[in-house]
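In: Requesting a structural model of the entry that follows:
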Amino acid sequence: MKTKRLLLSLVLCALIMTGCASRAQSAVYDSGKSYDGNVTSSLESPSVAAMPEDMSFSAAAGGSAQSATDATADESNQMIVKNATLSILVDDPSQSLSDIMQMASDMGGYTVSSSRYRSYSSSGDTFPAANVVIRVPADKLNTAMDQIKAMTGDAAKYVTNESVTGEDVTKAYTDLQSRLRNLQQAADELSKMYEKAEKADDVLAIYNQKMQVTEQIEVIKGQMQYYEEASATSSITIDLEAKASVQPITVAGWQPTGIMRDALQALVNFLKGFVNFLIYFVIVALPILAIIGLPIFFFVRWLVRRSKAKKANRNQQPPLPTVK
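Out: Predicted coordinates:
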């Protein structure tokens, strides 16, 4: 039985040494790249948790000599996660929202979220607006964006914001593949040792190690699936506002620009605000002041009159006779 325990310890040590060697290879590979391999946080995806040092098989996920070959992935197989944002002005945001959702479905994509609401312009008026997030096949991203911009009627004038970002996850995906292979090899070795174990303590120890390795395998598979889906489709976030919300000031057919436009807009905003204040004052403030102020006014008036009456009575009293 002692021989079996010794054999188990030797196998565990061998796997740990293999993992340490693979980590060193991974560090050398990282120093030769010009981009950061830590893409998990930027993608806001479920991360593969760092394995505790006290787990016997955690180091086996690092990779063997074969991981160095896999790390140099062919550029033709690169996995790029692309996301885009658009802010556009349209005649009817609600109708354009429906058209965008239908377009995504026709392209083989889907709608992630959508909302309709009302926005306030600089003048205080309300206008309809909408927001939608869609996902389309990565190879149709440019086509989808062109169709969305075409809904404005004049992309150069009514597209207020456009951006496309990309994240290269090729290295991260390749590292996960290497870790997965090593963990699967470790799981196979543990299965063989589990079948040969006879003592209950050995069976329990091997079983616990096998469960830990299996859990790590499932986490890595989930991460790989996320990268595959994220690189296969692209996300587009679209903000839609009504064109009427940004209509320029027109004076007798003339549209001022620059400082003149800003000054006129400020004047218009002030006049609107002043008129709104007068309306609120007459409708809201005056009735409240009448309800509260009139009783106070009459009470103060009564006190003043009473005080004057008392003073007048004192003045009318005859002077007291003097004693000689």
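
In: CA atoms for contacts and neighbours, from now on please.
Out: Fine.

In: need the contact list for Ser115.
Out: With C-alpha atoms under 8 Å, 6 or more residues apart in numbering as the criterion, the residues that contact Ser115 are 130-132.

In: Give me the subset of those residues lying in helices.
Out: By the criterion of DSSP state H, membership of the contacts of Ser115 in helices covers no residue at all.

In: Name the member of those residues with the most neighbours.
Out: Ranked by the number of neighbours (other C-alpha atoms under 10 Å), these place Ala130 first, at 21 neighbours.

In: just how off-centre is the strand or helix carrying Thr165 within its chain?
Out: Per DSSP states H and E: Thr165 is located in strand 159-168. In this view, strand 159-168 has its centroid 15 Å away from the chain centroid, taken as C-alpha atoms, centre = their mean, to the nearest Å.

In: Which strands and helices lie in contact with it?
Out: Helices and strands in packing contact with strand 159-168 are listed as strand 80-90; criterion 3 or more C-alpha pairs under 8 Å, 6 or more residues apart in numbering; DSSP states H and E.

In: from the contacts of Ser115, which single one is nearest Ser67?
Out: For those, the closest approach to Ser67 (C-alpha to C-alpha) belongs to Val132, at 41.0 Å.

In: this one as well, want them side by side:
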Amino acid sequence: MKKHAALTLLGLFAILFAACAPRALSLPSIPEPATGAAPADLAAPEYRAAPEEQARSAGAVGAADQERLVVQTASLSMVVTDPLAKATAIRRMAEGMGGYVVSSYIYQSTFGEAGLVADSASITVRVPAERLEDALEEIKADAVEVRSENVTGEDVTAAYVDLESRKRNLEAAEAQLMEIMDTATKTQDVLAVYNELVRVRGEIEMVRGQMQYYEESAAFSSISVELIPDVATQPIETGGWQPQGTVKAAVEALIRSLQWLADAAIWLGICGVPLLIVVGLPLGLVVRAARRRRAKAAAGG
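Out: A predicted model of the protein is given here:
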């Protein structure tokens, strides 16, 4: 009985203790950040490319937007009947298409065992790039033989865009130097800024010159032509007979002989006659006097 009463009192005491105990503190819930997202105060700083990287990026984008600049070059080697007339015709063709002559060279060459001398020529012209095919067809129109033909193209778009980006950067630096020049008060500072400004402007002019060279090279294609006379294409036959070559060699030998005889007559007329008069006349008088003496001696004896 006592044991049961003790358990009942213990149970009541536990209930009273639980009711009088302070309630646990409830903490406000903190929302968890979304998966993969960093808190605002821990977010990574925004990346800014350096000016050089920006220029390279702008150059890469500009190369895609820039119209392609392709420098086309053609070279021909062909046999013609008259190299001098053909060189003149090529020059007139280039000028008629709006182009111009870069160089022209005329020289003589010796061909074959007979030593045939004929005129050869080489000429380089520039024509508008869109007329390159027309120019090549016109040049080859009356050729006896086209020995070689080569057409190449070089894409200079990337190099041109790089130069354009460099020019923009240099012009921006020039503008900044001009602002510094306006605010500078010390003579030393003014001279330093002026020297830097001269250097930057020199680089700008150099870049502009390179850009202009690329533009002109892409706008006007180069054509180099080697003109070989038709006589150089004749085969050399060691065991055969070529009447035309023999006749020509005989005519040349006759002309050389007549030239030699004419030269001898000229030398004889100019040098021989005076020598004959100066030397032969006294000698003739001496011989005549000697004959007279012998004749008198024979008559007296």
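
In: Once they're superposed, tell me the TM-score.
Out: Here the superposed chains carry a TM-score of 0.60, computed using TM-score structural alignment, normalised by the length of structure 2; 199 aligned residues with a C-alpha RMSD of 3.0 Å.

In: so the strand holding Thr165 of structure 1 matches what in structure 2?
Out: In the comparison with structure 2, strand 159-168 of structure 1 aligns to the range 146-155 (TM-score structural alignment).

In: mean shift of that stretch relative to structure 1?
Out: The superposed stretch 146-155 of structure 2 is, by mean C-alpha distance after the TM-score superposition for structure 1, a mean 1.2 Å from where its aligned residues fall in structure 1.

In: What lies in contact with that stretch?
Out: Contacts of stretch 146-155 of structure 2 with the rest of the structure, by C-alpha under 8 Å, 6+ apart, involve 68-79, 140.

In: run the last query once more with 10 Å
Out: Here stretch 146-155 of structure 2 makes contact (C-alpha atoms under 10 Å, 6 or more residues apart in numbering) with 68-80, 132, 136, 140, 218, 221-228.

In: hmm, back to that, only the buried residues of the strand holding Thr165 of structure 1, if you could.
Out: Using 16 or more other C-alpha atoms under 10 Å as the burial criterion, the residues of strand 159-168 of structure 1 that qualify are 159, 168.

In: tilt between whichever helix or strand comes after it and strand 80-90?
Out: Toward the C-terminus, strand 159-168 of structure 1 is succeeded by helix 170-196 as the next helix or strand (DSSP H and E). Helix 170-196 of structure 1 runs at 130 degrees relative to strand 80-90, counting by axes from the mean of the first three to the mean of the last three C-alpha atoms, to 10 degrees.

In: Off-centre distance for helix 170-196 of structure 1?
Out: Helix 170-196 of structure 1 has its average C-alpha position 34 Å from the chain's average C-alpha position, going by C-alpha atoms, centre = their mean.

In: before we move on, what about stretch 59-70 of structure 2?
Out: Here stretch 59-70 of structure 2 is found 21 Å from its chain centre; the criterion is C-alpha atoms, centre = their mean.

In: who touches that stretch?
Out: For stretch 59-70 of structure 2, with C-alpha under 10 Å, 6+ apart as the criterion, the contacting residues are 53-57, 129, 152-166, 214-219, 221.

In: Check stretch 230-239 of structure 2 too.
Out: With C-alpha under 10 Å, 6+ apart as the contact definition, stretch 230-239 of structure 2 has outside contacts at 78-83, 109-114, 116-120, 143-145, 242.

In: Okay, and which of those residues map to helices?
Out: For those, the ones inside helices are Pro83, with DSSP H as the criterion.

In: So how do I select the buried members of the contacts of stretch 230-239 of structure 2 in PyMOL?
Out: Buried residues among those (16+ other C-alpha under 10 Å), as a PyMOL selection:
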select buried, resi 78+79+80+81+82+83+111+118+119+120+143
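
In: mind listing the strands for structure 2?
Out: Taking DSSP state E as the test, the strands found in structure 2 are 70-80, 100-111, 116-128, 145-155, 220-229.

In: okay, the ones you listed in CSV with distance to Thr185 of structure 2 next?
Out: Putting the strands of structure 2 into CSV (distance: least, C-alpha to C-alpha, whole Å) gives the following:
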stretch, distance to Thr185 of structure 2
strand 70-80, 50
strand 100-111, 52
strand 116-128, 53
strand 145-155, 49
strand 220-229, 50
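
In: how far off strand 80-90 does the strand holding Thr165 of structure 1 point, in degrees?
Out: 170 degrees.

In: quick check: angle from strand 159-168 of structure 1 to strand 233-242?
Out: Regarding strand 159-168 of structure 1 and strand 233-242, their directions subtend 170 degrees when assessed with the same axes, to 10 degrees.

In: circling back: of all the strands of structure 2, which one is nearest Phe17 of structure 2?
Out: For the strands of structure 2, proximity to Phe17 of structure 2 was assessed by C-alpha to C-alpha; strand 145-155 is nearest, at 93.5 Å.

In: That closest one: how far from the chain's middle?
Out: The chain centroid and the centroid of strand 145-155 of structure 2 are separated by 15 Å, computed with C-alpha atoms, centre = their mean.

In: what's the answer for stretch 105-120 of structure 1, then?
Out: The gap between where stretch 105-120 of structure 1 is centred and where its chain is centred comes out at 16 Å by C-alpha atoms, centre = their mean.

In: what range in structure 2 does that stretch sit on?
Out: Alignment note (TM-score structural alignment): stretch 105-120 of structure 1 is matched to residues 95-110 of structure 2.

In: how about the matching stretch: buried residues?
Out: Taking 16+ other C-alpha under 10 Å as the criterion, stretch 95-110 of structure 2 shows 99-101 as buried.

In: again, but for stretch 176-194 of structure 2
Out: Along stretch 176-194 of structure 2, the positions that meet the burial threshold by neighbour count (16+ other C-alpha under 10 Å) are 177, 181, 190, 193-194.

In: Could you state which residue of structure 2 sits nearest its centroid?
Out: For structure 2, Ser217 is the residue whose C-alpha lies nearest the centre (C-alpha atoms, centre = their mean; 8.0 Å).

In: Which position in structure 1 pairs with it?
Out: Taking TM-score structural alignment, the alignment pairs Ser217 of structure 2 with Ala230 from structure 1.

In: That'll do, ta.
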